[in-house]
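**Q** my questions are about this predicted structure, shown below with the sequence.
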Amino acid sequence: MSPRVTAIVVVHSGHGRDGSDHLSGTLSALAAQTRPADRLVIVATGAPDSVLDTARGFAPTQLVTAPDTLPFGQAVALATRSLPDLDQDELLWFLAQDSTPRPDALRVLVGALETAPSVAIAAPKVLDGQDPSMIASFGQSVTRFGARVDLVSDEMDQGQHDHSSDVLGAQATAMLVRASVFRELGGFDPALVSFDGGLDLSIRARLVGHRVAVAPAAAVLDHGDGVAGPRRDTRASTRRRNTRLARFSQLHRRLVYSPAWALWLHWLALVPTALVRVVVALLRKRPETIAAEIGSALQAAFSRQRLGEARRRLGRAKTVPWSALAPLRISWSEVRRRRRLRAEDDVPVIASERSALRFFDGGGAWVVLASALLGVALVVPLLGGGYLAGANLTQLSGSIGELWRNAGFGWRDISVGQAGAADPFAVVLAVLGSITFWQPSAAVVAIMVAALPLATLGAWFAMVRLTERSAVRIVGAILWTVAPPFVVALADGRLHAVLVHLLVPWLFYAGTAAARSWTAAGAASIIAAVIAASAPSTIPVLLLGWLILLLVSRRGVGRLLWTIIPGLVLFAPLVWTQGVRRGAWLSIVADPGLPANNVTPSGWQLLLGVPSGDGLGWPQLVQGGALPDVIGSLVLPVAFLPLAVCALASLLQRRVAIAAPLLLVGGVGLLSAVVGSHLFLTIFGATTVPIWTGSALSFYWFALILCAGITLDGWRRGSAGVAAAAAVAAAVAVVPVVVTIPTHTAALTAADGRGLPAYVSAAATDDPDTRTLVLRPRGDDTLSAVLVRGEGETLDRQSTIVATSHIATEDEARLAEIAGNMVVASGADTAADLDEFGIRFVVVSQLAAQQGANPAAVAAQSTQIAAVLDANAALSAVGDTDRGVLWQASEAAVSQPVPTIAAPLRAAIFIVTAVVFLAALLLSAPTVSSRRQAELHPRSIGQVRSVESMTSEKRMRRRDRAARRRHRADRGRRATASSTRERRGRPTAAAPAAAPAAIGSTDEGSATGGVIGAARAESASSPSEDAAEERSRDDRPSEDDARDPAGSAEDAPVADATASTADPDIADAPTDAEGTAGVGTTAAAAADTDTHAPDEARVTAAPGSAEEPAALTDAPADGDTPRTGSAPEASANDDNETNGEER
């Protein structure tokens, strides 16, 4: 007598994401079963009234409702509690609203349990409801660490797995379970939502001594609503949710299955393991899984109640040791093999053209070498002292610890000091100084020496994005190297402007690929943050470029959003201090570094891209000579005319869609320079100076060069002469500035690394808190007083908070009062005044406090001040030094305590910044996979291609999909044909087959354990047959194909030549975390020769497969060892040989 079957249907919304009525289809299919269910129980949790009305229309035995949406396992438990009269031999069939069974599904499942009493759970073949020809899930297993492995998934169903039977587990969708076993096991684990519920139930059934089998003839369509199994759609939110649930299910099962002595070890390792996996996810360019990794680890760590219940449930029922399940697990070698095959299968059949880089044979290396020689000739003569100084350049602190302390949030120990955020540029300096940790200032010297070749190299690679012509790349590199903003910044010693100029080309190179590559997005985010930190006035240009990329990119919005995150984190403390607390929002864009006397250039000089007000020295050079003075003013317009003409002509080229945004960015760069020249923010002496315009003009010049490159690339005639004229004219224009560097007339000079007299530096070596009062006469009976700590001013200690503070603080006013009392005869207590600020030394500097001061007046004022200080009893004269006249306090000064900032706040800012930039660094690290993906795209952007050489991206994607479908179909057809030949008893040329291997055996002499072996053979179909099959699968030729018959005809041979003979069971199966594995048993191989391909199609057949598929019957009495049928599988040697030939 057939047992009673109770069908339990769990309903949530009743509809799919697309609005389709899945519940009606499921209930209709249930009513149409050839072997109908005896009872129907519908569990509607959180379902609307319309769904309840639909359920009532099918007259269920019971309709159980719940106001809130419950997971599948909890809904099933609710249904079973409403059925107190369950028979001992009753069967439970678990369905979801989107599980549509084929008419004979229940009959086959019931038959599987009736013919094999030891089988407690029978699972159907789950097909994709959107494409019933594809298998969604067919059996599951686990790795040694418990990661779920779908044995068959996302594979075309052609009967190649119809010999499978015993498995470790299966998806919960439509599985048929004996009611007695289900009650013995305690039902589904309520902690498992839509992942691993069926697998966990199957494993517990195995541990009780029962078998779990799959019934290939029973098919159920799953539409992917996410009720009983994972939700299937292409949305990013769904992928993140599935990743989180899958990882939590794995961790939860690991904690449940672990022995008591290892439980705490696993629990303690949850968060550290999650952090390691986060790093791996960043290296694999999968940052979208970070939240899922951390969230699932925390969820698993703090769900102790459910964990305890699950462990008690398992402990009460378990009677079989874990070792009995070992043959059904997946070995690491099998996981690696499947990963390798999957990676090979992920390579598109049709790829884009990618030209050679031609850096050496195209002349790029020679131009870089020439720039390097020029840079060495210019800067090396200045290295006598080992350091460099300039307009706003000085040495760095002597230790890495000091560098990083100055880069953090806290006390800014400059002059009298202020509390607040460090400049973002201080972080850049700390990183640079850490590279040459033995001498932090050496990194600055190295950058200034290598600036010319680095600029040439960056510009050459930037031109790679626009043109394939080597001559145009070289011209662009030369123009960028001799750009006036760069040459002037180098001669003035403006490190921040030099860094901006060096990084702009690389930002363009990485930014243009950021939408499609996490590697490029990570690199672009770091470069953009460094540029913004070095020159905050360029932030408007950076934001405009970012917005343009967002508008023109159809995908990769998340990657583009990431590119601004590091910059926002880096500037957040400064924005809080300057903007929110002080209300000085414009001060955020002030230049970092030492305050310098920036001269405001005229409007026409800015239009020419010249940041200095002296016309690059040409007016002074011509003045007083034989030529008219007007010639000096005309040199620059004439020299830059070819570049300007070529840049504007880009609007008439075919790639105007690229040229127009570039010119827009360049225009904003010019506008930023104009606005910056009128923003007087930084205090220099007694005046305020404007923002340095050179950094914004670098963007302006870069846009002009790129647009000129577009024009020259489009001109095939006469472009060489125009390019040479533009390069030579631009190089000649900057000659007066270049020659000032080796002739020691530029602001960039050699330095010995000391800002104070040697006597003070020696004392500061022993006591870094030594404070020195530096007095600089102005020549007009006023002076400047600066309090310096340690060996002198350093670049990393500078702060725009102090430099842009136009209102003196109480301490600054008090210091000015003390300085005034010291330089005149007064009755003030100098000793007490010095002790108030911990001043140990006083220096009257030989340098004037402001440029343009009368030297004679300054000298007279210095002499007067020296006489007053000599008469001061609180000071003892040390003498004249190379830095000025020095006095020392007669009484030892007491070191003043530095105000402390909340340590947790400082640490939190540092940790957040470090984590964000570490993530960006890991994302930017190139990997084999990222390089392979990059090679699928052309180097140049917006390149116009002929129809013959390159099809459109849309056609390429369509052809690739068609080739993949044909690829899978060919493998499945070969496997099915080989299986059919074996079942018909086709003679083989090999020795008799060996005895069947144990389930999941990993013996080297047998086939790989736990794998459904499918026959591997080369397809005997001709290219014409493949082409016909592609046309039938692709419905009809597209318009592009109709216009390009040659392109359509090439599809068949391309796909056929690249087809892989990888195992159809695994090649396309996506994995959860550990890869995929097959089901059932495989046996030692016996070769079979395909008469259609005698040299290539050597296949193996499993014993017993020549007759009929093995039935789901009990094993002999010596144990419940399952007897399973298995499909044939190719030998490893054949696999390697065939794949090698195809590649």
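**A** Right, received. Where do you want to start?

**Q** contacts and neighbour counts: CA atoms only from here.
**A** Noted.

**Q** run the chain-centre distance for the longest helix anywhere in the chain.
**A** Selection of the longest helix in the chain by residue count, based on DSSP state H, yields helix 953-983. Taking Cα atoms, centre = their mean, to the nearest Å, one finds helix 953-983 lying 33 Å from the centre of the chain it belongs to.

**Q** go ahead and name everything in contact with the helix or strand just after that helix.
**A** Toward the C-terminal end, the helix or strand that comes next after helix 953-983 (DSSP states H and E) is helix 1023-1033. With contact meaning Cα atoms under 8 Å, 6 or more residues apart in numbering, helix 1023-1033 is reached by 962-963, 966, 1037, 1049, 1051-1053, 1056.

**Q** most widely separated two among those?
**A** Pro1037 and Asp1056 (18.8 Å; Cα to Cα).

**Q** these two: which is more packed in?
**A** Asp1056 (21 against 13; other Cα atoms under 10 Å).

**Q** contacts for the one helix or strand the more buried one maps to, please.
**A** Under the criterion of DSSP H and E, Asp1056 resides in helix 1051-1057. For helix 1051-1057, contacts defined as Cα under 8 Å, 6+ apart pick out 349-350, 959, 963, 966-967, 1023-1024, 1026-1027, 1030, 1142.

**Q** again, only using 7 Å
**A** Helix 1051-1057 is contacted from outside by 349, 963, 1023, 1026-1027, 1142, using Cα atoms under 7 Å, 6 or more residues apart in numbering.

**Q** and which of those is nearest Asp154?
**A** The closest of the contacts of helix 1051-1057, once distances to Asp154 are taken by Cα to Cα, is Ala963, at 16.1 Å.

**Q** residues near the closest residue to the closest one other than its chain neighbours, how many?
**A** Leaving aside its chain neighbours, Ala963 sits nearest to Ala1055 (5.4 Å; criterion: Cα to Cα, 6 or more residues apart in numbering). By the criterion of other Cα under 10 Å, Ala1055 has 23 neighbours.

**Q** put this next to the first one:
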Amino acid sequence: MEPETQNAPPVVAVVVVHEPGDWFEETLDALADQDYPNLRFLFLLTGPSRSTPSGVLGGSGAGAASDGVDAVETVIERRLPNAFVRDLGANVGFGGAANEVLRLVEGQNGFFLFCHDDIAPDRDAVRLLVEELYRSNAGVVGPKLVQWDDPGVLESVGLSLDRFGEVDQAIEPGEVDQEQHDGVRDVFVIPSAMMLVRADLFRELDGFDAAIELHGEDIEFCWRVHHSGARVVVAPSARARHRSDLVARRPDLNHTRIAARHRLRTVATMTGLARLPGRVLELVVLTVASLVVGLFTGRFRQGVAALRSLLGLIPRLPSIVARRRAVSSIRQVPEREVLGLQQRGSAQLNSFLRSRETTTYVGSTTSVRRWRESTTAPVIAWIVVLSLLLLGSRSALAGGVPPVGEFLRFPDSPRDLLAAYTSGWNPHGLGATEANPTGLAILSVLSFTTLFRMGLLQTVFLIGIVVVGLIGLWKLATVFPSTRARIAALVVYAASPLVGAAYAIGSLDVLVAFAAVPWILHTLRRAVGVEMADPQAARSDMADGLVELSWPERLRRTMQFAIVVALGAAFVPVVVALAVVLGVLLAVGTLLALAPWRTALHYVLVTGAGVLVALLLNIPWVSTWSWDRIVGPSPIGDPGRGLRELASFEIGPIDFASLTLALYLPVVGAILLARAWRLTWAVRSGVIVVGFGFLAVLGDRGALPFSAPQAGVLLVPVAAGLAISAAAALAAFDLDVRGGSFGWRQPLGIASSIAIAVGVFPGVVGITSGDWNAP
């Protein structure tokens, strides 16, 4: 063994230890078991606390409690008697602690193996890293990292980096290791959890940036390595388990803010001088965009942290300039070559788009993230639906929207809308001194999208509002994992005769309700925590794909619901009443489906809180509301439509309207066929259909003790309920009926599918005129 030890280049394993837990002994065992013959160990102890968790020693004795550092040293000496242990006292961060090797170890030969204290490499990991470093002539090489408790799941196989310092993983969360990433390749960053570095290179670069205590020391170091001309390589044949629970170990730190601050510091110090002004401008745009997107995607904190860190660069300019001077001497490679090694575009944007291709499924005990079903059917369905909508609106697109009913011409200038909103004078009727609708201000802002062409704005607004409703319905239908079910919901809602009838009679109230109701249902169920259930758990009795929400997340989702209600009410106040009734009916449907009563309670509480915020957002207009103002003027005379006309949405000129009655068969079919969470949604949609249908009939007959909204507004939730019932029926047929023994369930499922095809026929026929039969 002696000749082999002498021939093998020396490797010093530098392990930074900070108040380890009971897993530390496993780390020591893995390091002690390495088969590399010339390996030495340097343990650097950090941390202000002089106590150590009892798990380190496997128990809590009086001697261990009296001096935690001595206890850690005892454990290290027991496993690695020849290791050198140094207590650094204060916690200077991983980079600052690791830099002590420059002072404690002499010589330019050999390698430094930097490790966290929660790493457990395989027995041959160090040897394979050294071999690959020589084979690839690299400066830094790292292993494949897998999860500590589940080594079959990947954690990292090297990291990519964009020019904004954002890391992009080559793997997806929870991706199983099937040797799909086992090829040796160049990467931009090797995580500091375990990296092998040439000793001479580490000394030449003066180690890690001591100003980066944690979160980003590996990014900054590897960026300098690339500037020096050395290679950074990942060797997946070497494997190590990693706990990676820094957030849990240091709950006293704001990790999001620290990571953002160090990321922007690295970009400011490592970007070439010629490209720095443009990079700063790009960072400003990207930060503002992340704030806007984060408001709706749950990443608002990251956006705020990035903004604070960007502004924080200003008072740190002297230290940044000094750091740029310090690293200028190691720039041996042109900036364009280093930029070519980085990922193009924005890693943050790419990660967001890639996350759209995966879906989180809620199971009975845990949630899993898997790739979505790969199919072009949704794209084709959307192309067909939007094409038919544009075909049916071809007259309005060519010559503008005719001034029918509530479709009054917009003013010639957006300033007129804004002046009307701020004037405090309502010109309707005999005129009155009162606040005007909030929608006037919104329309004046939207005029930017059409370059202040108000006629075009009216056309785009009245047609686009239908598209908004269809997108909301699609979002709502994502509670069903079946693509066929979601497409059925989209088609049923898009083909609702309400759309053509609203255009024909010029009903803005119906169109706004058509846009708002699906978004109200979607944001409300998300605020409650109801998400897509796992189709692989179809045989379970899970009543809902329910996830536990933290208070900040529930508050954020409730505010989204409030914003949707506020936007709808800014144009049509009756949206507030629709939101209240929808929340109550969802709670009733939840109880009737025997789902947890807490879910029903959350529906009521979220509805109440969201509606209250929506009212506040419409101040001062809300001060002028009365019940008659909310529901709108009563129709002249007794419409006397009757049950058939209302059930078939015949509020305007519609051909073959009676065929729409076929859509009610899936309402019954879904309840009879579905199980588990499919049954819950079938009951909820059925309650919405019956509840609002009952209100529409009583309101049409004047049998309610109060003034009712116009029938078309009350029928919009019925149309949404029919769409969700259609989706539930098809989902039940796919998961609960197909593959079972033949009986009455199969014919009922087939009949429901046929009924959907028949029921959408009147809506499709309505596009033929091109003007929706408007006068």
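**A** Nice, I can see it. Small disclaimer: the values here were computed from a predicted structure and weren't measured.

**Q** tm score of chain vs chain?
**A** Superposed pair, TM-score by TM-score structural alignment, normalised by the length of the second structure: 0.57. Supporting alignment: 619 aligned residues with a Cα RMSD of 6.8 Å.

**Q** give me the three-state assignment for Ala13 of the second structure.
**A** strand (DSSP: H, G, I helix; E, B strand; the rest coil).

**Q** so it sits against Leu113, correct?
**A** Yes - assessed by Cα atoms under 7 Å, Ala13 of the second structure is found in contact with Leu113 at 4.4 Å.

**Q** who has more neighbours out of these two?
**A** Leu113 (28 against 23).

**Q** after the helix or strand the more buried one falls within comes which helix or strand?
**A** Taking DSSP H and E as the definition, Leu113 of the second structure sits inside strand 111-115. Downstream of strand 111-115 of the second structure, the next assigned helix or strand under DSSP H and E is strand 119-121.

**Q** so that following strand corresponds to what in the first structure?
**A** Aligning strand 119-121 of the second structure against the first structure (TM-score structural alignment) gives residues 99-101.

**Q** can you name the residues in contact with that stretch?
**A** With contacts defined as Cα under 7 Å, 6+ apart, stretch 99-101 of the first structure is touched by 25-26, 29-30, 173-174, 219-223.

**Q** that stretch vs the second structure, average offset?
**A** On superposition with the second structure, the mean distance recorded for stretch 99-101 of the first structure (mean Cα distance after the TM-score superposition for the first structure) is 1.5 Å.

**Q** ok, the nearest residue to Leu617 of the second structure once chain neighbours are set aside - how many residues close by?
**A** Leaving aside its sequence neighbours, Leu617 of the second structure sits nearest to Ala566 (Cα to Cα, 6+ apart; 6.3 Å). Residues near Ala566 of the second structure, counting by other Cα under 10 Å, number 27.

**Q** which residues does Ala566 of the second structure contact?
**A** So Ala566 of the second structure contacts 614-615, 617-618 (Cα under 7 Å, 6+ apart).

**Q** most surrounded residue in the residues you listed?
**A** That'd be Ala614 among the contacts of Ala566 of the second structure, by other Cα under 10 Å, with 24 neighbours.

**Q** and that residue, how far from Thr607 of the second structure?
**A** Distance, Ala614 of the second structure to Thr607 of the second structure, using Cα to Cα, to the nearest Å: 10 Å.

**Q** just Arg644 of the second structure next, same as before
**A** 32 Å.

**Q** look at these two and report which has more neighbours.
**A** Taking neighbours as other Cα under 10 Å, Arg644 of the second structure and Thr607 compare with Thr607 leading, 27 against 13.

**Q** I figured the more buried one hits Gly583, correct?
**A** Yes - using Cα under 7 Å, Thr607 of the second structure and Gly583 qualify as a contacting pair, with a distance of 5.6 Å.

**Q** quick one, the helix or strand hosting Tyr134 of the second structure and strand 111-115 angle?
**A** For Tyr134 of the second structure, the host element (DSSP H and E) is helix 125-136. When axes from the mean of the first three to the mean of the last three Cα atoms, to 10 degrees is applied, the directions of helix 125-136 of the second structure and strand 111-115 differ by 130 degrees.

**Q** tell me what helix 125-136 of the second structure is packed against?
**A** Applying 3 or more Cα pairs under 7 Å, 6 or more residues apart in numbering; DSSP states H and E, we find helix 125-136 of the second structure packed against strand 140-147, strand 232-242.

**Q** what is the mean deviation of the last one from its aligned residues in the first structure?
**A** Mean deviation of strand 232-242 of the second structure from its aligned counterpart in the first structure after superposition (mean Cα distance after the TM-score superposition for the first structure): 4.6 Å.

**Q** show me what that strand is packed up against.
**A** Applying 3+ Cα pairs under 7 Å, 6+ apart, one finds that strand 232-242 of the second structure contacts strand 119-121, helix 125-136, strand 140-147, strand 185-186.
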